[in-house]
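Asks: mind folding the following:
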Amino acid sequence: MKNIFFKKDSAEIIKRINDLKTDSTALWGSMSVAQMLAHCNVTYEMVYDNIHPKPNGFLKIILKLFVKNGVVNEKPYPRNSRTAPQFIIKDNRDFDIEKERLITYIQRTQELGEKEFEGKESLSFGKLTAKEWNNMFAKHLDHHLTQFGV
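Replies: Just a heads-up that it's a prediction; the model follows:
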């Protein structure tokens, strides 16, 4: 698995993002390429921007017990897997804006590095290791970039 904290790996992910076009089509699923980029941005919004509500205590326990491992392990996501409601993008998005936002988030994460993320609190899963953060970031990006053939 790629390591989002390594400059070489994050540059490779950014190259794949730059290979996307406004008319890139998904090999599976129903999102447009701009919606997919916005969808990928949600993960980073939850880290850097205070725009998503924290799950209540009960929901957080459910997420930790039943969802966390599937998100932070190294096993790839299956095609057409379900997603949390805040990740569903239904409206049209601007491809160039979403692409630039995603690249900026990836660069920021890489520059902050593993030390910044070791033991950092996740909005949904509680404290994660840097490896778990990387798996979550890299696996999600790879899944959706593969979905769009890049």
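Asks: could you use CA atoms for every contact and neighbour count after this?
Replies: Fine.
Asks: now residue 41, nearest residue through space, not along the chain?
Replies: residue 102 (5.6 Å; Cα to Cα, 6 or more residues apart in numbering).
Asks: run this one through as well so I can compare:
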Amino acid sequence: MKSIFDTTNNQEIIFRIQKLTPESQAVWGKMSVDQMCKHTNEALIVAFGENKVKVNFVFRLLGRLMKNKVFNSEFKRNSPTAKEFIFTDKYDFEASKNELITNFSRFAEGHQSIKITDHPFWGKMTYDDWNKLMWNHVDHHLRQFGV
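Replies: The predicted structure is shown next:
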């Protein structure tokens, strides 16, 4: 598997993000390209301790039970997401895209970029877990927009 912590692999994702335009259309799902950039950015800054997501007990338990299956397969289309990651307004595309690029590139600094080891939904996280989650999630949404 490719690594968010590897400079070359990290740049591969950034190159794909850079291909997005305000006119990029989703192949599936309801999000616009600006909403997708906001969504993916907010999900990845959880790793930096910059987005505190509140998850009730039932969902924390569910996340821990599903973790291995989800982390070791492709993300499914139209999967449910936490309310903190749902964006329905119109956003400045360039600002959202640049924020996503800036934050994704932080992973290339190495493992020290990760500031939390206990994800609010998935539970205890290793660096390999963070790599799988972040790579698969961002890749999933870039494929959603054809890049």
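Asks: the residue nearest to residue 41 of structure 1 maps to what in structure 2?
Replies: If you follow residue 102 of structure 1 across to structure 2 using TM-score structural alignment, you land on residue 100.
Asks: was I right about that match contacting residue 38?
Replies: Yes: here residue 100 of structure 2 reaches residue 38: they are 7.4 Å apart, a contact under Cα atoms under 8 Å.
Asks: the longest helix in structure 2 is where?
Replies: helix 127-144 (DSSP state H).
Asks: chain center to stretch 127-144 of structure 1, what's the gap?
Replies: 7 Å (Cα atoms, centre = their mean, to the nearest Å).
Asks: which residues in structure 2 does that stretch align to?
Replies: Going by TM-score structural alignment: stretch 127-144 of structure 1 matches residues 124-141.
Asks: picking that back up, check the gap between the match of residue 102 of structure 1 and residue 66 of structure 2 for me.
Replies: Computed as Cα to Cα, to the nearest Å, the residue 100 of structure 2 to residue 66 of structure 2 distance reads 26 Å.
Asks: what about these two, which has more around it?
Replies: Each of residue 100 of structure 2 and residue 66 has its neighbours counted (other Cα atoms under 10 Å); residue 100 has more, 24 against 12.
Asks: now what about the helix or strand hosting the residue nearest to residue 41 of structure 1, what contacts it?
Replies: Secondary structure assigned from DSSP states H and E places residue 102 of structure 1 in helix 95-117. Under the contact criterion Cα atoms under 8 Å, 6 or more residues apart in numbering, helix 95-117 of structure 1 has outside partners 4-7, 10, 14, 17-18, 22, 33-35, 37-38, 40-41, 44, 128-130, 133.
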